[in-house]
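Colleague: quick one: sequence and predicted model below, then my questions.
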Amino acid sequence: MWRQKRRKLLLEQQELYSIVGRPNVFVYGELRTATENFSSNNLLGEGGYGSVYKGKLADGRVVAVKQLSETSHQGKQQFAAEIETISRVQHRNLVKLYGCCLEGNKPLLVYEYLENGSLDKALFGNGKLNLDWPTRFEICLGIARGLAYLHEESSIRVVHRDIKASNVLLDANLNPKISDFGLAKLYDDKKTHVSTKVAGTFGYLAPEYAMRGHMTEKVDVFAFGVVILETLAGRPNFDNTLDEDKVYILEWVWQLYEENHPLDMLDPKLAEFNSDEVLRAIHVALLCTQGSPHQRPSMSRAVSILAGDVEVGQVANKPSYITEWQIKGGNTSSFMSSNVSGQSGVAPRSASHASSQFLGSVIEEGR
């Protein structure tokens, strides 16, 4: 019996290595010791994929150990994809993978530990982090640079597919690093798009991807635009505790923009800010969340606009997915509904119930 289990494990390891090549491999006992036997005191977070624990290796490195649950939606292929993708890309705004462990029935990924946790907790949680305007602006720029690298600069072209505030981690100096490459896809930039099964998180999905499964790098661009707005406003993209006209962040910001009061969307905690930088960030967010992927900028252009290297005028085209719902007396919950990683978990209003049901039926991966 023991030999059969051992043989099965070796076959699984060989299968995985054939997919991704041999990464740096940790011994299970080493990681068990590092995390104090995966103590609840070291638990950093958990979700459908499993749990993440803080640990300290024998060489003194502090790490984050991602332990996949046996029932995780992230199977071997996604596990392999995460290792393959992040092992082949290196950038100051991407989380660093140290290696993995394939012993036992719960595969482990070992990442650098980032002291200040996820952006969503910093923005929406009750933590003690004070994200002033310069910090928030640099966070937006850092995320943009990381995505520009993935899309245009790395040796492989990568669509992350799950850009959201909870997948942006902050280091000791509050520099942002994009994490969680379990849904990432390599793509051929010579193709117009790739049709694929929809995966991702409510609230960040581009319309063409959510409705038709059409995937290009512009899927990440859309999600980045939503993250900008969340970072500026200090609130999630869906919050049903707010007044009705503020529940969906894109509808609310577009209303303020058309009324020439875009600065009213800023987090009240921001007592001081650079209005030129804020307006540039809002413009970029509205460009990035245009309904047509062709109307969204590349991430390198988004970086240039944010940095002030390229001028941007008024954003004239209000996305049709917002306008159509407003005409029908509904809302944009098709794309701006609650996500599964800590935002308000209340069902969207009934006016768009059918559309919400549709998305609920197709978004299965990554939950």
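Modeller: Arrived safely, thanks for sending.

Colleague: please make it C-alpha for all contacts and neighbour counts, starting now.
Modeller: Will do.

Colleague: residues contacting residue 165?
Modeller: 118-120, 227, 230 (CA atoms under 8 Å, 6 or more residues apart in numbering).

Colleague: from those, which land in helices?
Modeller: Under the assignment DSSP state H, these contribute 119-120, 227, 230 to helices.

Colleague: just curious, which of those is nearest to residue 159?
Modeller: Nearest to residue 159, judged by CA to CA, of the ones in helices among the contacts of residue 165 is residue 227 at 16.2 Å.

Colleague: so that closest one makes contact with residue 162?
Modeller: No. In this structure, residue 227 is not within contact of residue 162 by CA atoms under 8 Å, at 11.3 Å.

Colleague: let's bring in a second model and compare:
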Amino acid sequence: MSVISLLFFLTLHHGFLLASPAVDQFTFDGFAGANLLLDGTAEVTADGLLMLTNGTTLLKGHAFYSSILRFHAAASTPRSFSTAFVFGILSEYADISSPGLAFVVSKSSNFSTALQSQYMGLANAANNGNASNHFLAVELDTVVNAEFGDMSGNHVGINVDGLKSVVADNAGYYDDGTGAFRNMSLLNRTAAQVWVDFDALTSLVNITMAPLEVPKPKRPLLSATVNLLSVIQDEAYVGFSSSTGVVSSRHYVLAWSFRMDGLAPPLNTQKLPGLPFTIPKRSSKMLKILLPIASAALVLALAITVIVIDRRRRKYAELKEDWETEFGPHRFSYKDLFHATNGFCDERLLGIGGFGRVYKGVLPASGTVVAVKKVSHESRQGMREFISEVVSIGQIRHRNLVRLLGYCRRKRELLLVYDHMPNGSLDKFLYDHSMPVLSWSQRLGVISDVASSVLYLHEDWEKVILHRDIKASNVLLDADMNARLGDFGLARMYDHGTDPHTTHVVGTMGYLAPELGHTGKASKASDVFAFGVFMLEVACGRRPISQDEHGDHFLLVDRVVEHWREGTITDAVDPRLRGDFAVQEASFVLTLCLLCSHPLPSARPGIRQIMQFLDGNTPLPELSEAHRSVNMLVLMQNQVVLNSHSLPSTVAGNISDIPGAR
């Protein structure tokens, strides 16, 4: 072969090498040193975990493979692809979370205009579902959002250009041996694996998942036909998106593989970094045998000594700290409270609240009947709520506030002692049909009593106290059916004329003012909003959020606004009253309710002005048409339409005892 021929051959061969397609494949068994496009809260930890959200509420994070991939072959036909990844979700609470995470195939890696919470960092209220979004997403969602038709708070969905799933199913897998469906919890704090396979010939997307120790099941969890050509057109990025709502959660990806035109490479699950809060591994059998033998004599001697000397002392042991001297009211001995409640037996149980159990007791020395709230030591917020309640109401006295008589502390038990309210909580009379129906005059009396208590907290005491959880279940009725506001576990106290500097959303879904979702700052106006919803609850005999037989959720505020628009506002009054009320008076009360629950804080009256309205000293202003927007604003704040059978109702801390928000 001549030199010229050889040079021509080498040049031609080199050209073929340059023109041959790249292998669109990668594998990350851990992400240490991985070249990824990260934004928002996303980061690679020192242990090699891809952390999409870091526990901060109401933020978003994205992570994409650094190179754009070509999803269409010649003649504009789509290419098949396959991916596998291992993920884990760690929530502050065992049964509620922020929305989960999503695997995304997107024309763009820029999601700067997307919202957090229920929008998962993929879309916003204006463009959700628009074809211009150009993304295919597989969501692993831990929150129910009725706005998007979610089926449960533990589901997997295939989404195109928006957050409403094309198809969805509960998280789980089909057992290859029996064919039976096995449920999986997305919130069980353990890692799990997901496979996403797209067949270009059938345009079918298959989603499969399983626990880490289970091989890929043969039957997919769900499938959907997707026209990938119209969704992402040609080139696209692949990666993950996640966001947080009002519950502190962290979303992790532990490993990831991807391949065009073939099955994704298998992941080496033996090399994966561990999740931060996994259950400790069991110690070896050798350690279990040797350690007890080596220390048996010493442990036995110490145990006998402790039991003999300290048994009785520890039974009634208490704690006392410096702050109690300044703020604490009368202190009871644990021994007296133990005997007063007959050992906190179930026969003395009055009810179970968000932060513990309440027992009826009779003090041995005086014979006084009391209510003893025993805060659960399992509650991470327990100590903080206990201190808040003692500090807030340990020194205040008002006829319409439940009086705190004293308290007691033990190492793992927190107890508060109150006046006993013979008729229990107001919500029993509103929702338990076996109880007598409250008359209209009794309801007006309850509203006036609670308004008087809020006025005292906001204006008339030496400091401002924001209750932050005004609702029917926190209002108790004495022997004469007078209402008293109680449960100050979420209260915030500050000096008059200063800013409370609240940074966490707390309260109960349905009572939260719209601005709390944006500012996180409680105020007198947010207490007034909750009081307005409470008044509606009393007048209408309905809960703030209700569910019909089809599973759709409705806001009570929205129902009353619709009646107001139609000129039939008194139709919203509790039907159990059978019309036994003054129409003009009912119209006045319901209009005042809507003014108090106005979406704009500046448009709500202050509590002193509310008292003047109720006393007839000031005429009620006309209701503004701005209430047309109340439904959207309240829905955006609450983040989640509660499923009353699966989610608790109170939010605190980052949020304590709540439902998450999508």
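Modeller: Now that the structure is in, tell me what you want to look at. Given the structure is predicted, the values throughout are model-derived calculations rather than measurements.

Colleague: drop anything exposed from the contacts of residue 165 of the first structure.
Modeller: Buried by 16 or more other CA atoms under 10 Å: 118-120, 227, 230, out of those.

Colleague: what secondary structure does residue 642 of the second structure sit in?
Modeller: Counting by DSSP: H, G, I helix; E, B strand; the rest coil, the backbone at residue 642 of the second structure sits in coil.

Colleague: what separates it from residue 635 of the second structure, distance-wise?
Modeller: From residue 642 of the second structure across to residue 635 of the second structure, the span is 11 Å (CA to CA, to the nearest Å).

Colleague: who's more crowded, the two?
Modeller: Legend: neighbour count by other CA atoms under 10 Å for residue 642 of the second structure and residue 635, higher for residue 642 (25 against 19).

Colleague: measure that one to residue 472 of the second structure for me?
Modeller: Using CA to CA, residue 642 of the second structure is found at 17 Å from residue 472 of the second structure.

Colleague: what is the neighbour count of the nearest residue to residue 204 of the second structure once chain neighbours are set aside?
Modeller: Nearest residue to residue 204 of the second structure, sequence neighbours excluded (CA to CA, 6 or more residues apart in numbering): residue 225, at 4.5 Å. Here the number of neighbours of residue 225 of the second structure (other CA under 10 Å) works out to 15.

Colleague: correct me if wrong: residue 225 of the second structure contacts residue 205.
Modeller: Yes. With contact defined as CA under 8 Å, residue 225 of the second structure counts as touching residue 205 (6.1 Å).

Colleague: can you show me the helices along the stretch 501-650 of the second structure?
Modeller: In the stretch 501-650 of the second structure, the helices defined using DSSP state H, counting those that start in this stretch lie at 516-519, 524-540, 556-566, 583-596, 607-615, 630-638.

Colleague: out of the ones you listed, which gets nearest to residue 360 of the second structure?
Modeller: Nearest of the helices of the stretch 501-650 of the second structure to residue 360 of the second structure, taken as CA to CA: helix 524-540 at 26.1 Å.

Colleague: please tell me which residues of the first structure that closest one aligns onto.
Modeller: Matched against the first structure by TM-score structural alignment, helix 524-540 of the second structure falls on residues 217-233.

Colleague: for the matching stretch, which positions count as buried?
Modeller: 217-233.

Colleague: and stretch 501-516 of the second structure, by the same measure?
Modeller: Neighbour-count burial for stretch 501-516 of the second structure flags 504-516 (criterion: 16+ other CA under 10 Å).

Colleague: for the one helix or strand residue 4 of the first structure maps to, name the packing helices and strands.
Modeller: Element membership for residue 4 of the first structure (DSSP states H and E) is helix 2-20. Applying 3 or more CA pairs under 8 Å, 6 or more residues apart in numbering; DSSP states H and E, one finds that helix 2-20 of the first structure makes contact with helix 76-87.

Colleague: just the angle for the helix it packs on relative to helix 2-20, thanks.
Modeller: Comparing the axes of helix 76-87 of the first structure and helix 2-20 via axes from the mean of the first three to the mean of the last three CA atoms, to 10 degrees yields an angle of 50 degrees.

Colleague: residues in the second structure matched by helix 76-87 of the first structure, start to end?
Modeller: Mapping helix 76-87 of the first structure onto the second structure (TM-score structural alignment) gives residues 383-394.

Colleague: next: stretch 291-310 of the first structure.
Modeller: The aligned range for stretch 291-310 of the first structure in the second structure is 599-618, by TM-score structural alignment.

Colleague: gap between the closest residue to residue 44 of the second structure other than its chain neighbours and residue 88 of the second structure?
Modeller: In space, and not counting its chain neighbours, residue 44 of the second structure is closest to residue 50: 4.6 Å by CA to CA, 6+ apart. Remark: distance between residue 50 of the second structure and residue 88 of the second structure (CA to CA) = 10 Å.

Colleague: now the common contact residues for the two.
Modeller: Shared contacts of residue 50 of the second structure and residue 88, defined by CA under 8 Å, 6+ apart, comprise 252-254.

Colleague: would TSV of the helices of the stretch 501-650 of the second structure with distance to residue 289 of the second structure be doable?
Modeller: TSV is the format used below for the helices of the stretch 501-650 of the second structure (distance: least, CA to CA, whole Å):
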stretch	distance to residue 289 of the second structure
helix 516-519	54
helix 524-540	59
helix 556-566	62
helix 583-596	67
helix 607-615	67
helix 630-638	53
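
Colleague: out of these, nearest to residue 159 of the second structure?
Modeller: In terms of CA to CA, the element of these nearest to residue 159 of the second structure is helix 630-638, at 20.9 Å.
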